[in-house]
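Trainee: Here is a sequence together with a model predicted from it:
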Amino acid sequence: MTQTAIPYLFMRGGTSRGPYFRREDLPEDQEILARVLIAAVGSGHPLNIDGIGGGAAVTTKVAMLSRSEDDWADIDYFFAQVSVEEQLVDFKPTCGNILSGVGPAAIEMGLIEPAGDVTEIRIRAVNTGARILARVQTPGGRLIYGGDTEIAGVPGTAAPIELNFMEVVGSSTGAFLPTGKLRDVIDGIEVTCMDVTMPMAIARAADFGLTGYESVAELDENRAFFDRMERIRIQAGQMMGMGDVTKSVTPKFGLVAPAREGGTVTVRYFMPWKTHPSMAVTGAQCMAACVLTPGSVADGLAPLPEASPATVELEHASGSIDVLVDFSMEGGFTLNSAGLMRTARKLADGHIYVPASVWSGERSGR
């Protein structure tokens, strides 16, 4: 046999897509696992021509699911960000958009039995330890994908999937403000380094000479901006206690600017070496928290809400995303939880084939 067959689901989760596997169907050893995912996606070619990736960071993401041994969770969600053009896999971050498909995928895989018209699934993000309660539409005990919910960046409508993120502060670094400051100056730019679901360095677009309303293509073509942003991101990672982040996709980078379409603020989010076509679910929570935090780089861009919970509408490159934030302001800003509404759809299922020289199918070798 020259190839190894691996069962999988191919799903869109939010504004991302990729293969969803049962963890038990993949190698235990993480180095071998990385090689398997690189082969499956076709990493190392701009079109991922020898795999199922789509030539963009939002289409080279992988979810691996298993029943959880955690006392709180039902499902463990292990995420991998596979590089498009480099043969690299980053196991450090998580992805909230791919998370949108975890509940339906767990049902499809037989890891969860539907319960009533709405099935609640408690998910533990293995990479960060985050806990998420997902509510999936299962009318009459049957999983559905069709519905009336629309999210920016995805054509058409689908069934809503409610995601409620708990204990999201300091998910990667252990601190809301990992540098201990509301603002730091790096390479002459003020940034807020914040860790809410996703560690980020956030700056004002105007400080880079940008409006914040540039298109994805305009930003991606601005290599001078990307070079400077990357220098700032790498130094921010060190200041946040994350070590050398040169080859890691975290911390992510974000820009804020005043809203112009009736939302709370305008944002641009970076993956980090390309502009996100819309907005990451994890990053949206961090940027919403930044908007609500007095003294951050977003302070003054929008009026602060008078009561909690509050909806923060982030205008992004392809529309907007709403983040429902539960917080308190006693003794300073404290984030309690954040929630979003997403959608997902099963696109295909079957087997992915990788060369047997990459992996023979044996799971030993940890």
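Mentor: Thanks, I have the structure now. Numbering: from 1, shown residues only.

Trainee: okay, CA-based contacts and neighbour counts for the rest of this
Mentor: Fine.

Trainee: mind listing the helices for the protein?
Mentor: Along the chain, the stretches classed as helices by DSSP state H are 30-41, 96-99, 102-108, 216-220, 223-239, 281-292.

Trainee: The longest one: which residues count as buried?
Mentor: Taking 16 or more other C-alpha atoms under 10 Å as the basis for neighbour counts, the residues of helix 223-239 that come out buried are 226, 229-230, 232-237.

Trainee: hang on, the earlier thing: take the helices of the chain and lay them out in TSV including distance to Ile352.
Mentor: Shown next, in TSV, are the helices of the chain (distance: least, C-alpha to C-alpha, whole Å):
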stretch	distance to Ile352
helix 30-41	7
helix 96-99	18
helix 102-108	16
helix 216-220	31
helix 223-239	34
helix 281-292	27
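
Trainee: take the one below as the second:
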Amino acid sequence: MNDLISIPCVLMRGGTSKGPFFLASDLPSEPASRDQVLLSVMGSGHPLQIDGIGGGNPITSKVAIIGKSTVPDADVDYLFAQVRVDQQIVDTSPNCGNMLAAVGPFAIEAGLAAVSGETTIVRINNLNTGKMIEAEVPTPQGRVAYMGDAAIDGVPGRAAPIALTFMDAAGARTGQLFPTGKAIDTIDGVDMTCIDCAMPMILMEAESLGVSGYETSAELNGNGALLQRMEALRLSAGERMGMGDVRDQVTPKPVLIARPSKGGALSVRYFMPHECHPSLATTGAVGIATACISEGTVAARLVGLQQPPVILSLEHPSGRLDVKLDHRDGKVVAGILRTARRLFEGRVFAKPVKNLICAA
């Protein structure tokens, strides 16, 4: 194995996602070299990622890179990378809120954040968006606790709760809550809300695309005509949102919404962007909930305009995800409960990259 690169790695589950966590100091600082390492590690370009540790699905083909904070008000920097399964593409334009749930525990155990009592607040600077997130990590007896009684839909069993608070998530990518300047745009006869809050998204009523919004992920993934139509709408919306040609980017994410069927606020089907999420992205939930409190959006049109403080329950294919919206210092903050688990630690091996030096 002396012709391979050996890199320290921790495999972690964060929320309903899973992937390798790296210290920034263990990866190349030059983005192109770093991305080549990640593609090799994950095995991208093959539907099963058979030559890497990726899981052959967008929610298991994610990477978190953690380093010392470069801003005064944070404990750590967090760079998220969505590594495509089918293509050798690494996209660092979005954040991932599910992987974010494991950042606090990883940072504490890596010695980047100090324990402070029974619960430790880790302030995370997300490099993808320039936004701050607070993670409340259970640390009884001075150590991270993973076992507990919290349950989240989309993950079996119970674990210790990790509370995430997104501080002023609006304009995460484009700098504006509504990048087109409007709460509703109409593209090819479809009304949509182009919103950028924690994640750039386009929200559309499911009925406007000929589906109910209550289908399973598998049913939607098998609807080729729907996926093709949504991709055309996504490309047009990306241009209108000032994001340029987004065909090689995973944002904006298409989201189908419908009236609730199980007592929640909305029924949601979130795409990543070419495959329906088996549950719901945490960042997506923040943006969808924010649309519910924003006048004139397609979400507010369905649910009725909501006013903070409010808890909105979003129905997804695996259950529900609750988002608490409130005001702090004149800005909207969003709180979500997640769980995380440390799965494996050791070293991962990557194919060599020209002129690359990694930690021994």
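Mentor: Done, it's in. Quantities reported herein were computed from a predicted structural model and do not represent experimental measurements.

Trainee: Tell me which of the helices of the first structure approaches Trp273 of the first structure most closely.
Mentor: Among the helices of the first structure, helix 223-239 comes nearest to Trp273 of the first structure, with 7.4 Å by C-alpha to C-alpha.

Trainee: Translate Gly147 of the first structure into the numbering of the second structure.
Mentor: Residue pairing (TM-score structural alignment): Gly147 of the first structure is matched to Gly148 of the second structure.

Trainee: Between the helices of the first structure, which one is closest to Val191 of the first structure.
Mentor: Using C-alpha to C-alpha as the measure, helix 223-239 is the one of the helices of the first structure that comes nearest Val191 of the first structure, at 8.6 Å.

Trainee: what separates the residue lying closest to Leu335 of the first structure once chain neighbours are set aside from Tyr213 of the first structure, distance-wise?
Mentor: Closest residue to Leu335 of the first structure apart from its sequence neighbours, by C-alpha to C-alpha, 6 or more residues apart in numbering: Phe327 at 4.5 Å. Distance of Phe327 of the first structure to Tyr213 of the first structure, computed by C-alpha to C-alpha, to the nearest Å: 28 Å.

Trainee: next one: Ser43 of the first structure
Mentor: 31 Å.

Trainee: Between these two, point out the one with more neighbours.
Mentor: Ser43 (28 against 20; other C-alpha atoms under 10 Å).

Trainee: ok, now how distant is the more buried one from Val84 of the first structure?
Mentor: In this structure, Ser43 of the first structure and Val84 of the first structure are 5 Å apart, going by C-alpha to C-alpha.

Trainee: list residues touching both of these two?
Mentor: Residues touching both Ser43 of the first structure and Val84 (C-alpha atoms under 8 Å, 6 or more residues apart in numbering): Gly53.

Trainee: Let me know the outermost residue of the second structure.
Mentor: Asn2 (35.3 Å; C-alpha atoms, centre = their mean).

Trainee: which ones are touching that one?
Mentor: Neighbours of Asn2 of the second structure in contact, by C-alpha under 8 Å, 6+ apart: none.

Trainee: for the one 5 residues further on, same thing?
Mentor: Listed by C-alpha under 8 Å, 6+ apart, the contact partners of Ile7 of the second structure are 26-27, 347-350, 358-360.

Trainee: Distance-wise, check the alignment partner in the first structure of it relative to Ala288 of the first structure.
Mentor: Residue pairing (TM-score structural alignment): Ile7 of the second structure is matched to Ile6 of the first structure. Ile6 of the first structure sits 39 Å away from Ala288 of the first structure, going by C-alpha to C-alpha.

Trainee: ok, now Asp90 of the first structure?
Mentor: Counting by C-alpha to C-alpha, the separation of Asp90 of the first structure from Ala288 of the first structure is 25 Å.

Trainee: When these two are compared, which one has more neighbours?
Mentor: Comparing Asp90 of the first structure with Ala288 by other C-alpha under 10 Å, the one with more neighbours is Ala288, at 24 against 17.

Trainee: returning to that earlier point: out of the helices of the first structure, which comes closest to Asp76 of the first structure?
Mentor: Using C-alpha to C-alpha, the helices of the first structure put helix 102-108 closest to Asp76 of the first structure, at 9.3 Å.
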